[in-house]
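In: Next input, structure requested:
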Amino acid sequence: MIYVGIDDTNNEESVGTAKFTRQVASKVAEKFRVYGVTRHQLAQNSEIDYSIHNFCAVIHVEADKSHLNTIFSIAKTEIMNNFNIGSDPGLATAHEDNISSSVVSFGLDAKYKVVKRDAAIKLARDSEIIIEGFGEAGNGVVGALAGVGLASTKNDGRFVQLGDLRKIKQPEPIQKFLKSGIDKVITVEGVIIEEGIIFNTDNKPVKPSPVNGEIVLFVEPVDNMFRAVNRD
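Out: Below is the predicted model:
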C-alpha cells in the first residue's frame, strides 16, 4: 500500500482538504487502484495556523514501491494546478514498508500538540518518504506526514471515500452498507448491529472508521432506525 498525505490546501476560496484530496484521488485512480481516502484530525492549537478544523487527508493506493515517484508526481501536479494563493499545502508519499514507528509517533504527536515543519522534513527524508511543501511556507508538510503515519495504523480517522459508499442514498438497509466496503456496524456502546435501517444527518455520505484493520460504521438508535456517527 502507498499512502499519499495531503494537508493545508484550504483557505476561504478553496474547496477544503477532504474534497480536494478526493479530487487528487480521482487523478491517481486513472492509473492505479485507489482503496479509499481517510480524514485525520490534528491538534487545534492557537500556535498552529489552520483554517477551520485542522485535519489532513490520506489517499490509500494499492500499488507497489516502484510506483512511488509516479504517484507523487500525479498528486503534486494536481496540487500545483489547483491550490489557491495564500494556502500552504504539503504532500507526503510513502510505501508502507518505509513507515516506521517514528513516523507513526510523529502522527500521534501531531494529534495533540504542536510539531514543527523542519522535524517533519527531516523525519521524512530519514525514512525515504517523499515530501514537499508548496505555497509561501509549505507548513502543510506537518499534517501530510502525520496523516501518512496515522493512516498506516489502520486505527485512526474515518473514510471520506470508500468503495461505492458515497453513491448510497439513505436511508438504506444495513446489508447494503456491508456490501459496499464496511465490515461491521456497531453502536457507540459497542453492540454489533446486523439488521435495521441506517441514515445520516442531511443525507450526507456515511463515514466509517478503520478500527484494528476493520472498517467499522458507528451508529446510534434514533426512531427505530440507526443514525451514522462520525469518529475522529
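
In: Only C-alpha atoms from now on, for both contacts and neighbour counts.
Out: Noted.

In: Please list all residues in contact with the residue nearest in space to the middle of the chain.
Out: For the chain, the residue nearest the mean C-alpha position is residue 38 (2.5 Å; CA atoms, centre = their mean). Counting by CA atoms under 8 Å, 6 or more residues apart in numbering, residue 38 touches 57-60, 151, 157-161.

In: Packing partners of the longest helix anywhere in the chain?
Out: If you go by DSSP state H, the chain has its longest helix at helix 68-82. Other elements packing on helix 68-82 under the criterion 3 or more CA pairs under 8 Å, 6 or more residues apart in numbering; DSSP states H and E are helix 17-28, strand 90-95.

In: let's go with 7 Å and repeat that
Out: When contacts are defined as 3 or more CA pairs under 7 Å, 6 or more residues apart in numbering; DSSP states H and E, helix 68-82 sits against helix 17-28.

In: residue boundaries of the strands in this protein?
Out: Taking DSSP state E, the strands of the chain run over residues 2-7, 33-41, 55-62, 90-95, 130-133, 158-162, 172-173, 184-187, 197-199, 209-211, 214-222, 225-229.

In: And this one, please, so the two structures can be compared:
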Amino acid sequence: MNRYLISFDDTDELNMPGTGHLLDGFLQTLSARCSFISRHQLFVHADVSYTSHNSAMCAQIDGGLSTEDLIGRAAAYLEQHSAPGADPGLCVADWGTMMQPELLVLWGYRAKREVLAKEDAYFLARQCGVHLSEHGGTGQGVVGALAAVGLRLAGQDGRVKGKRQLEQDRLTVRDLLRSTGFDRVCAYGLGELPPDAVICINGQPIKAVYQNFCATVLAVPERDQYRLLPKEQLKCF
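Out: Predicted structure coming up:
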C-alpha cells in the first residue's frame, strides 16, 4: 500500500479560508484513507511572507493513488483554490522512496526559528527524494511545505486541526477517545492517562496536539479527576 505525507503552505489571504481548510477540502476529494491534519507553527519574521500566523499543514494518505496522480491532483487543486495573492507550495513525500528523513526533520525545526531560502528547500527535497513544487506567486510556500513534512516526521510538533464538542460534562478517557477519534489523553508533563481516568469537559471544545506520533488530548490534575488544558496553553504547540 502506498503511503504519503502531503503538505500545503502559504495558500490563503486575510478574510479567506485558511491553509488547513484548503488541505481538508483536497483530502475530501480523495477515496484513499486520510489522517488528521496537523498545523505546524513556523518562524514569524518581517522577512518571511505569511498571512497571519505563518503555519503550514500536513496530513498522511494511505493507499489508492500513485505518486504522480497524487501530485497532479494536488497541484491542480492548489492552482484552482488558492487565494489570488498567495504563494502556494506543495510537498509530497512517498514513504517508500523518501531518503534521509532526519534531514527533513532538521529543516522543519530550522523553519521554526530561521528565515530559510527557497533554493535550499529545493536542494534538500531532491536530496531526500520528495516532491516539492510552487503553484503561484513567488512560490515561497515551498519552504513551509517542506518544513511541515519534516515536523510531521518528527512526531512531536503541531496541533491537530479541528475540535470536537461533546455534550457530557465528565467522561472517562476511554469514552472520550471513542467519541473523538483521538489517540490518547495525557496529563500535561506527566504521561498517558489510564482508560478509567475521569476528564472534566464542562462544555469546552476538545482539541489535540501532535505528540509522540499521536493525536494527543492534554489534561491537568484537579482533585480526583482531570480537566482539559486551557485553549490558551495549547497555543505553544
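
In: rewinding a little: please identify the most buried of the strands of structure 1.
Out: The highest average neighbour count among the strands of structure 1, using mean count of other CA atoms under 10 Å, belongs to strand 2-7 at a mean of 31.

In: just to revisit the earlier point, can you list which of the contacts of residue 38 of structure 1 carry over to structure 2?
Out: Retained contacts for those in structure 2, judged by both residues aligned by TM-score structural alignment, their matches' CA atoms under 8 Å, are 57-59, 151, 157-160.

In: Tabulate the residues you listed (CSV), appending distance to residue 119 of structure 1.
Out: Putting these into CSV (distance: CA to CA, whole Å) gives the following:
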residue, distance to residue 119 of structure 1
57, 20
58, 20
59, 23
151, 19
157, 23
158, 26
159, 27
160, 28
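
In: Would you agree residue 54 of structure 2 is in contact with residue 39?
Out: No. Residue 54 of structure 2 lies out of contact with residue 39 (CA atoms under 7 Å); the separation is 10.1 Å.

In: ok so, going back, between the strands of structure 1, which one is closest to residue 120 of structure 1.
Out: strand 130-133 (8.7 Å; CA to CA).

In: Quick one: residues contacting the nearest residue to residue 56 of structure 1 once chain neighbours are set aside.
Out: Among residues not flanking residue 56 of structure 1 along the chain, residue 7 sits closest, at 4.7 Å (CA to CA, 6 or more residues apart in numbering). Applying CA atoms under 7 Å, 6 or more residues apart in numbering to residue 7 of structure 1 gives the contacts 17, 56-57, 89-91, 140-141, 143-144.

In: which of the residues you listed sit farthest apart?
Out: Taking CA to CA as the measure, the contacts of residue 7 of structure 1 span a maximum distance of 13.3 Å, between 17 and 141.

In: who has more neighbours, these two?
Out: residue 141 (30 against 22; other CA atoms under 10 Å).

In: pretty sure the more buried one contacts residue 117?
Out: Yes. Look at residue 141 of structure 1 against residue 117 with CA under 7 Å: they come within range, at 6.5 Å.

In: hey, what's in contact with both of these two?
Out: If you check residue 141 of structure 1 and residue 117 against CA under 7 Å, 6+ apart, no residue is contacted by both.

In: which residues touch residue 104 of structure 1?
Out: Taking CA under 7 Å, 6+ apart as the criterion, residue 104 of structure 1 is in contact with 149-150.

In: quick one, what contacts residue 60 of structure 1?
Out: Applying CA under 7 Å, 6+ apart to residue 60 of structure 1 gives the contacts 1-4, 34-37.

In: Try it again at 10 Å.
Out: 1-5, 25, 33-38, 148, 151-152, 162 (CA atoms under 10 Å, 6 or more residues apart in numbering).

In: just residue 82 of structure 2 next, same as before
Out: By CA under 10 Å, 6+ apart, the neighbours of residue 82 of structure 2 are 10-13, 16-19, 22, 88, 135-136.

In: I'd like those laid out as a markdown table, including distance to residue 182 of structure 2.
Out: Converted to a markdown table, those look like this (distance: CA to CA, whole Å):
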| residue | distance to residue 182 of structure 2 |
| --- | --- |
| 10 | 27 |
| 11 | 27 |
| 12 | 27 |
| 13 | 30 |
| 16 | 28 |
| 17 | 24 |
| 18 | 23 |
| 19 | 22 |
| 22 | 22 |
| 88 | 29 |
| 135 | 33 |
| 136 | 35 |
